[in-house]
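> with the input below, show me the fold.
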Amino acid sequence: MSKAVVVVPTYNEIENIERLLRTIFSLQREFHVLVVDDNSPDGTAAVVTANFEKYENKLFLLNRPQKCGLGTAYIAGFKWALENNYDYIFEMDADFSHNPNDLIRLYNACQKDGNDLAIGSRYVTGVNVVNWPMSRVLLSWLASKYVRFVMGMKVYDTTAGFICYKRNVLQKINLDNIRFVGYAFQIEMKFKAHISKFKIKEVPVIFTDRTKGESKMSSGIISEAIFGVIAMKFKSAFNRKKFNESSFN
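Next up, the predicted model:
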């Protein structure tokens, strides 16, 4: 059995999901895939199910009754991965904005180099983003700079969603107490790993905006990221132990 599983949340990703699965399962290192689908009306889950026989004991599906937010989808996937005894747990988008070939580089950063958390980073070596309008690049880059300053983290891409976690990181973080569901979810997870003194490594990657399907970005998600960090910072400052104590083993 593979020790590594890739958690992929989906909502209306029928144009991407089969190609993504084919690409991941063709990598030289073996990865399993858990698709967490929020009842996509376009039939994404049916495509995954149709591939069960082809990728027997490698491909899994977690069906959720409705769209409940990216953060909750990842948390559901992380809990499933812990319960099924995976040692390396990844998160990535379904739309090829994250290059599946970089999964191996993130895995090696944890398994070979001894890091607890490896982040596929757009900004650690400059700005490595393709097909975004300049306004969105600036918004994302400035948001990460802002979060880095406010939270005191030595992480350049604080909202990155392409990550490898070692099992012990997700066991330590109290997944039931994660508050945010959008970009701020990514910040909260990194911040909790940071204050727990886990070893974090940023691996430079090229982020390419989706060419198929529709973006899930919204102004509410951006606002959550910008204003939510202040609440996180104050909460952790006043009661750090309670902020990061674990209840999931």
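> contacts, neighbours, all on C-alpha from now
OK.
> in stretch 149-165, what counts as buried?
M151, V155, Y156, D157, T158, T159, A160, G161, F162, I163, C164, Y165 (16 or more other C-alpha atoms under 10 Å).
> quick one: the spatially closest residue to the first one that is not a sequence neighbour and I195, what's the gap?
What that stands for is M151. Of all residues not flanking M151 in the chain, K233 sits nearest, at 6.2 Å (C-alpha to C-alpha, 6 or more residues apart in numbering). Between K233 and I195 the computed distance is 11 Å (C-alpha to C-alpha, to the nearest Å).
> also N174?
13 Å.
> same check on F243?
Distance from F243 to I195, by C-alpha to C-alpha: 10 Å.
> compare those two (neighbour count), which wins?
F243 (19 against 16; other C-alpha atoms under 10 Å).
> stretch 109-121: which residues count as buried?
A109, C110, Q111, N115, D116, L117, A118, I119, G120, S121.
> quick check: the two most widely separated of the residues you listed?
Q111 and S121 (17.9 Å; C-alpha to C-alpha).
> what's the overlap in contacts for N174 and I195?
Here N174 and I195 have N244 as joint contacts, going by C-alpha atoms under 8 Å, 6 or more residues apart in numbering.
> what packs against the longest helix belonging to the chain?
Counting residues, the longest helix in the chain under DSSP state H turns out to be helix 219-238. Counting contacts by 3 or more C-alpha pairs under 8 Å, 6 or more residues apart in numbering; DSSP states H and E, helix 219-238 packs against helix 134-151, helix 183-195.
> let's compare: structure for the following, please.
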Amino acid sequence: MTAGDLSTTLGRVVVVIPTYDEVANIAWIVERLRRAEPAVDVLVVDDNSPDGTGAVADRLAAADPQVNVLHRTGKGGLGAAYLAGFAWALQAGYDVIGEMDADGSHQPEQLHRLLDALQEADLVIGSRWIPGGSVVNWPLRRSALSRGGNLYVRLLLGIHVRDATAGFRVFRRAALEKIDLGSVQSTGYVFQTDLVTRCIRHGLTVREVPIEFVERVRGESKMSGQVAVESLRRITEWGVRERLEQARRRQAHRAEA
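Just a heads-up that it's a prediction; the model follows:
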């Protein structure tokens, strides 16, 4: 898809990039994104990074009218940063709103794959775990953890998506409006699973396209064992609640019969 195609078929597109202590990466990733997709705008959502990421983002915005910065008062979690960015983008009238990490693990040069697929979908996910997808520089243990976590999500929540935890995505505006972002309470990495599950529950079309995920080479990862455990705990709660609700509906149906 070319820059001209974007304006005629998808409308205005913005990619939200949340940051916390990404001073080594933010200018690099924004430059790559602007070069790869000149028609796409950028919103950096910075959680008051102590390393000066926000100031670098402000300089990028001052030099490029298609780059914007939203400053938050502190580190509130990935999901909270995205919710703030989504609210800003919806208010600004964007038709397509994307997600991308600041550390280079999501390659801007592959964004066109997601945008192409959005022609026939409401949400498109850049997936590591479908045919054609891959991960670079991950140890076997981390790959196994990600694959296992996504299998757990599919089995427990009953959804078909193979990479529900992925953070390289594009949404149609109507999808975000339909899933009631105001009721989203997940603020950490489980936010990604939360939103794709909401989309499926609302009957929206979700597609996955293969990407090459590259482990960061600069800066520190925000993922930790504690974060992973908390995500699994929340997913388990959702799954149990869903199973109980399904049982309640079956019992009510039998009573009516």
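> superposed, what's their TM-score?
The TM-score (TM-score structural alignment, normalised by the length of structure 1) is 0.90; 237 aligned residues with a C-alpha RMSD of 1.7 Å.
> please, which helix or strand holds L61 of structure 1?
strand 59-63 (DSSP states H and E).
> and that strand, how far from structure 2 on average?
Its matched residues in structure 2 lie on average 0.6 Å from strand 59-63 of structure 1 after superposition (mean C-alpha distance after the TM-score superposition for structure 1).
> how far off centre is the following helix or strand past that strand?
Later in the chain than strand 59-63 of structure 1, the nearest helix or strand by DSSP H and E is helix 70-83. Chain-centre distance of helix 70-83 of structure 1: 10 Å, with C-alpha atoms, centre = their mean, to the nearest Å.
> matching residues in structure 2 for helix 70-83 of structure 1?
Aligning helix 70-83 of structure 1 against structure 2 (TM-score structural alignment) gives residues 78-91.
> buried stuff in that stretch?
L78, G79, A80, A81, Y82, L83, A84, G85, F86, W88, A89, L90.
> dump the residue contacts of the nearest residue to the second one once chain neighbours are set aside.
Think G79 of structure 2. Of all residues not flanking G79 of structure 2 in the chain, T187 sits nearest, at 4.0 Å (C-alpha to C-alpha, 6+ apart). T187 of structure 2 makes contacts with G76, G77, L78, G79, A80, A81, as judged by C-alpha under 8 Å, 6+ apart.
> please say which position in structure 1 T187 of structure 2 maps to.
Checking TM-score structural alignment: T187 of structure 2 goes with V181.
> and if you look at V135 of structure 2?
V135 of structure 2 maps onto V129 in structure 1, by TM-score structural alignment.
> next, count neighbours for the residue lying closest to its match once chain neighbours are set aside.
Of all residues not flanking V129 of structure 1 in the chain, F207 sits nearest, at 4.8 Å (C-alpha to C-alpha, 6+ apart). Neighbour count of F207 of structure 1, defined by other C-alpha under 10 Å: 22.
> F207 of structure 1 contacts Y123, doesn't it?
No: assessed by C-alpha atoms under 8 Å, F207 of structure 1 is found out of contact with Y123, at 9.9 Å.
> superposed on structure 1, what's the mean shift for the match of helix 70-83 of structure 1?
Looks like 0.5 Å for stretch 78-91 of structure 2 (mean C-alpha distance after the TM-score superposition for structure 1).
> what strand or helix carries the alignment partner in structure 2 of R19 of structure 1?
In structure 2, R19 of structure 1 lines up with W28, judged by TM-score structural alignment. Following DSSP H and E, one finds W28 of structure 2 within helix 26-36.
> could you check that helix and say which residues are buried?
I26, A27, I29, V30, R32, L33, R34, A36.
> which residue is nearest the middle of structure 2?
Residue closest to the average C-alpha location in structure 2 (C-alpha atoms, centre = their mean): G167, at 3.4 Å.
> Three-state assignment for the counterpart of it in structure 1, please.
Taking TM-score structural alignment for the superposition, G167 of structure 2 sits opposite G161 in structure 1. At G161 of structure 1, secondary structure determined by DSSP: H, G, I helix; E, B strand; the rest coil is coil.
> find the residue closest to G161 of structure 1 in space, skipping its chain neighbours.
Closest to G161 of structure 1 by C-alpha to C-alpha, 6+ apart is M92, at 6.0 Å.
> could you count how many residues lie near that neighbour?
22.
> map it onto structure 2.
So, by TM-score structural alignment, M92 of structure 1 is matched to M100.
> distance of that match relative to T9 of structure 2?
M100 of structure 2 is 21 Å from T9 of structure 2, by C-alpha to C-alpha.
> next, S186 of structure 2: secondary structure please.
coil.
> got it, and P18 of structure 2?
strand.
> with H253 of structure 2 instead?
Classified using three-state DSSP, H253 of structure 2 is helix.
> picking up where we left off before, what's the farthest-apart pair in the buried residues of stretch 149-165 of structure 1?
M151 and C164 (21.2 Å).
> returning to that earlier point: got the buried residues of stretch 149-165 of structure 1 as TSV, with distance to V33 of structure 1 columns?
Below are the buried residues of stretch 149-165 of structure 1 laid out as TSV (distance: C-alpha to C-alpha, whole Å):
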residue	distance to V33 of structure 1
M151	32
V155	27
Y156	27
D157	24
T158	24
T159	22
A160	20
G161	16
F162	14
I163	14
C164	13
Y165	15
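> looking at those residues, which one is closest to I222 of structure 1?
Distance to I222 of structure 1 across the buried residues of stretch 149-165 of structure 1 (C-alpha to C-alpha) is lowest for T159, with 10.3 Å.
> list the contacts for the closest one?
S140, S144, Y183, A184, Q186, I187.
> can you get me a residue count around the counterpart of the first one in structure 2?
It stands for S140 of structure 1. Aligned by TM-score structural alignment, S140 of structure 1 pairs with S146 of structure 2. S146 of structure 2 has 18 neighbouring residues, counting by other C-alpha under 10 Å.
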